[in-house]
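Asks: Output the structure for:
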Amino acid sequence: SAIVGCNPEEVKVGMDVELDFLDIGKQQVVYVFKAVAG
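Replies: As a prediction, this is how the structure comes out:
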């Protein structure tokens, strides 16, 4: 993630946000694939 800090909780939040963006990207790819295939 782009968030860097000495506080472990801040680092964890940054990682969670990054993972959420990755999950959203995967869902969009699947949605587009289904729309084209459907």
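
Asks: contacts, neighbours, all on C-alpha from now
Replies: Noted.

Asks: which residue ranges form the helices in the chain?
Replies: Ranges of helices in the chain, per DSSP state H, are 8-37.

Asks: for it, which residue is closest to the average position?
Replies: The centre of the chain sits closest to Phe21, judged by Cα atoms, centre = their mean, with a distance of 2.1 Å.

Asks: One more sequence to fold, the one below, so I can look at both together:
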Amino acid sequence: MKIKNSLKTLKARHRANRLVRRKGRIYIINKVAPRYKARQG
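Replies: From the prediction side, this is the model:
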């Protein structure tokens, strides 16, 4: 999982990326290609 300051550009890298808020943190999850998982921090 990558930890990035801004997720906007990472979200655009793959069509299946989803932006999710969990426990006050913002995550990108991707069921098709899990290597795109990221967290904002």
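
Asks: Now the TM-score, please.
Replies: The pair, once superposed, lands on a TM-score of 0.22 when counted by TM-score structural alignment, normalised by the length of the first structure; 20 aligned residues with a Cα RMSD of 3.5 Å.

Asks: re the thing from before, relative to Val36 of the first structure, how far out is the residue nearest to the centre of the first structure?
Replies: 23 Å (Cα to Cα, to the nearest Å).

Asks: try Glu18 of the first structure
Replies: To Val36 of the first structure, Glu18 of the first structure is 27 Å away according to Cα to Cα.

Asks: higher neighbour count, the two?
Replies: Legend: neighbour count by other Cα atoms under 10 Å for Glu18 of the first structure and Val36, higher for Glu18 (15 against 8).

Asks: What separation is there between that one and Glu9 of the first structure?
Replies: Glu18 of the first structure sits 14 Å away from Glu9 of the first structure, going by Cα to Cα.
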